[in-house]
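> Just a sequence and a predicted model for now, questions to come.
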Amino acid sequence: MAERRTILSGSTFEEQIGYARAVVHGDHVYVSGTTGFDYTTMTIADDVAAQAEQSLRNITAALAEAGCTAADVVRVRYYLTDRADFAPCWPVFRRYFAGARPAATMLVCGLADPRMKLEIEVDARRTR
């Protein structure tokens, strides 16, 4: 039977809603939709690129705890509240994922908090 464990980031949302930042199941790592909140201060920037950067810092911290890096990401999903905000985030996304070239999807949708401009979720495979 494959190992299953959860990774928590300290976000108050995880406790309030009842989910984990990431779930490790065998060699697979599933990172929940992650926004640009800084979980130590529970603050979020107004700028979408800054939110993307913080979101990916949060994601890479969860991946590190799972024994992965951004290079292990095989799937990424970007959820944005405004399609015009996608292109300004490309340099951030490229910095994290250009080496891995994961399969990617971008959707425009509403998010839980009006301050959130994007949410990112990734799947990774541990190869070490």
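Now that the structure is in, tell me what you want to look at. Nothing here was measured: the structure is a model prediction, and the numbers come from that model.

> alpha carbons only for contacts and neighbour counts from here, please
Fine.

> buried residues in the top helix by length along the chain?
Under DSSP state H, the helix in the chain containing the largest number of residues is helix 48-66. For helix 48-66, the buried set under the neighbour-count rule, 16 or more other Cα atoms under 10 Å, comprises 48-63, 65-66.

> Below is an additional structure, to be compared with the one above:
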Amino acid sequence: MRKLISTGSPFEKTAGYSRAVVQGDWCFVSGTTGYDYATMTMPQTVEEQTRNCLATIARALAEGGFELADVVRAHYYITDAEFVGRVFPILGSYFGEIRPAATMIVCGLNEPEMKIEIEVTALRRTASGRA
């Protein structure tokens, strides 16, 4: 069974995507930027944006019946290599014990105020034989 998850962001409908898609024991979370969807504002610092990304991802996972501990793959997109040292401690605080396979890419993002985008894939732990 396929379940589509939305944050209610106007971007999802305009661009034709879901925040996350659950398919069986898998959850695929779209690239998530640092918007605060309650206020539709973007924080100025990469640290705040990173925390917002992870909070949005955690909510989407929870809505699909997953936890951050189920994340097996993460892609991090940052707009400046200087941000690496600033976001690593934050990422480590969320994923330090989970340790998903991960890739960080320095690239441009859709809007100039965006400094980071995070995309994750989760596999329900009970499906992979872990309790």
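Nice, I can see it. The structure presented is a predicted model; accordingly, all values stated were derived computationally and were not measured.

> Quick TM-score on the pair, please.
Scored against TM-score structural alignment, normalised by the length of the first structure, the superposed chains reach a TM-score of 0.96; 126 aligned residues with a Cα RMSD of 0.8 Å.

> So which bit of the second structure is the longest helix of the first structure matched to?
Using TM-score structural alignment, helix 48-66 of the first structure lines up with residues 46-64 of the second structure.

> Which residue in the first structure aligns with residue 120 of the second structure?
For residue 120 of the second structure, the residue aligned by TM-score structural alignment is residue 122.

> So what's the residue count around that match?
By other Cα atoms under 10 Å, 26 other residues sit near residue 122 of the first structure.

> quick one: it is in a strand?
Yes. Assessed with DSSP: H, G, I helix; E, B strand; the rest coil, residue 122 of the first structure lies in a strand.

> what's the helix or strand for the nearest residue to it once chain neighbours are set aside?
In space, and not counting its chain neighbours, residue 122 of the first structure is closest to residue 76: 4.4 Å by Cα to Cα, 6 or more residues apart in numbering. Assigned by DSSP states H and E, residue 76 of the first structure belongs to strand 73-80.

> quick one, that strand and helix 48-66 angle?
150 degrees (axes from the mean of the first three to the mean of the last three Cα atoms, to 10 degrees).

> how far apart are strand 73-80 of the first structure and its match in the second structure?
Superposed on the second structure, strand 73-80 of the first structure shows a mean distance to its aligned partners of 0.3 Å (mean Cα distance after the TM-score superposition for the first structure).

> mean deviation of the helix or strand just after that strand from the second structure?
Moving toward the C-terminus from strand 73-80 of the first structure, the next helix or strand (DSSP H and E) is helix 86-97. Compared with the second structure after the fit, helix 86-97 of the first structure shows a mean deviation of 0.9 Å (mean Cα distance after the TM-score superposition for the first structure).
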